[in-house]
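Novice: coords please:
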Amino acid sequence: MNDQRRLQIRQIRRMLGLSAAETGQLVGVTEKAWQHWESGIRNMPETKYQLFLSKVGNQIKDTNNNYDLITVSRYDERGFPSALGVLSNLNYLGHVYSEDGQIMCVDSLILDLNTNLRRRNRICFNINDNDHAKRAVERWANRVKDDVDFNVGESWL
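Specialist: Sure thing, here's the model as predicted:
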C-alpha cells in the first residue's frame, strides 16, 4: 500500500476515535489485519478501502450533520474508479481551478504523522468525474472565508 493511503486510513481512524479492532469490524477484518494495513506490512485491498471510505463517510454524516467527508475518484481507461483521496469541510483551506476549468485542486490542512506537524495537502481531480466534490467544495468556500486560525508547520501535540 502506498504511504499516503496507509497514513490516510490511520488519520481517519484516529479522527473518529476508533480502535483498530473497531475499524476492522467496519470492513469485516480482524484487528491484526487492520494493523497490518496501517503499518504497511500488507496492502489493503481496493474493495476494502472503498468500503472503509463508504462506511466512515456514512458514520460521520449520521453523527454530526456539520461534517462532510467526500471521496474523490479517478477513472481508468476502462471506466473503473479508484479513490484519489478524501476531502472534508473541517480541514478545507481553499481551492483553485485549472485554466480550462476541467480540474479542481483543493487544499486541506492535515497532520503529518511522521513529523506531527500541520501541513497543507493538495488533491487535484477531474470535475466531470467528481461533480459531487465540486459542489461540496464550493459550499464550503462560501462558509469558510477568513476562519482559519492555525499556522502551517505548527505542532498539534
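Novice: okay, CA-based contacts and neighbour counts for the rest of this
Specialist: OK.
Novice: the strands in this protein, which residues?
Specialist: 69-75, 81-88, 92-97, 103-112, 117-126 (DSSP state E).
Novice: Let me have those strands in TSV, adding mean neighbour count as columns.
Specialist: What follows is those, written out as TSV (neighbours: other Cα atoms under 10 Å):
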stretch	mean neighbour count
strand 69-75	18
strand 81-88	17
strand 92-97	17
strand 103-112	19
strand 117-126	17
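Novice: Now distance to residue 19 too, for those strands, in a markdown table please.
Specialist: A markdown table is the format used below for the strands of the chain (distance: least, Cα to Cα, whole Å):
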| stretch | distance to residue 19 |
| --- | --- |
| strand 69-75 | 19 |
| strand 81-88 | 20 |
| strand 92-97 | 25 |
| strand 103-112 | 18 |
| strand 117-126 | 22 |
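Novice: Here is a second sequence; please produce its structure as well for comparison:
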Amino acid sequence: MSEAFENKGALARKARMVFGATTAEAAQMVHVAKRTWEVWESGQREMPDAELELFIHKITNGVTPSEDRELVVVVADGQMPHDVISSDTFLNLTLNVDGTAEISSMAVSRATGRQYIHRTTFTIEPHNTHVVAFANRHRKWG
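Specialist: The predicted structure is shown next:
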C-alpha cells in the first residue's frame, strides 16, 4: 500500500532530507528565499510544479553528499515525482504480476521520531524502469 504525501512540500522535505541538504541549500537550488522553501515544506503554500521538478532533477543528476549514496525518484502518473529513496535506506522491491511494484525503505516518523518501513506502490512502465534497475544495484541479499 502506498503512503501518499499530503502535499508537494512534504515530498520536497523528504527529498531534501534524503539528499542531506539544509532548507537554505534547497532554496538556493531552485532560486527562492529560504523562507519560501520553508513555507512550501510546511504546507502553508503549495509548492509550484516547476520548482519541485527542478529540485528533483538537480538532486538526482547532481553530486550526492556521499559518493556511496544514490537517490532514486519514483514517478507517479503524469511524470510528477511521487517518492524519493536513497540507497542507504532502501530495503526491498517487490514486482507484481499486474505491472506494478512496491518499494520499501526505512523512514523516521516526524510525529514520534520512531523508525518505520515506508512503502510506495507504483506502475513500472513507462516511467519507473530506473527504479527496478536501482533496486537491482542495491539489493542487500539474494
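Novice: For structure 1, which segments count as helices?
Specialist: Remark: helices assigned in structure 1 by DSSP state H are 3-16, 20-27, 31-39, 46-63, 131-144.
Novice: Nearest approach to residue 112 of structure 1 belongs to which of the ones you listed?
Specialist: When the helices of structure 1 are compared for distance to residue 112 of structure 1 using Cα to Cα, the nearest one is helix 3-16, at 8.5 Å.
Novice: buried sites along the closest one?
Specialist: For helix 3-16 of structure 1, a neighbour-count test (16 or more other Cα atoms under 10 Å) marks 5, 6, 7, 8, 9, 10, 11, 12, 13 as buried.
Novice: which one of the helices of structure 1 lies closest to residue 113 of structure 1?
Specialist: Of all these, helix 3-16 sits nearest to residue 113 of structure 1, with 7.2 Å by Cα to Cα.
Novice: mean shift of that closest one relative to structure 2?
Specialist: Once fitted to structure 2, helix 3-16 of structure 1 is off its aligned match by 3.6 Å on average (mean Cα distance after the TM-score superposition for structure 1).
Novice: Now do that helix: distance to the chain's middle.
Specialist: 8 Å (Cα atoms, centre = their mean, to the nearest Å).
Novice: what's the nearest residue to the residue nearest the centre of structure 1 if we skip its chain neighbours?
Specialist: For structure 1, residue 86 is the residue whose C-alpha lies nearest the centre (Cα atoms, centre = their mean; 2.4 Å). Spatial nearest neighbour of residue 86 of structure 1, excluding adjacent residues (Cα to Cα, 6 or more residues apart in numbering): residue 71 at 4.6 Å.
Novice: Skipping adjacent residues, who's closest to residue 20 of structure 1 in space?
Specialist: Distance criterion Cα to Cα, 6+ apart; nearest residue to residue 20 of structure 1, sequence neighbours excluded, is residue 31 at 5.4 Å.
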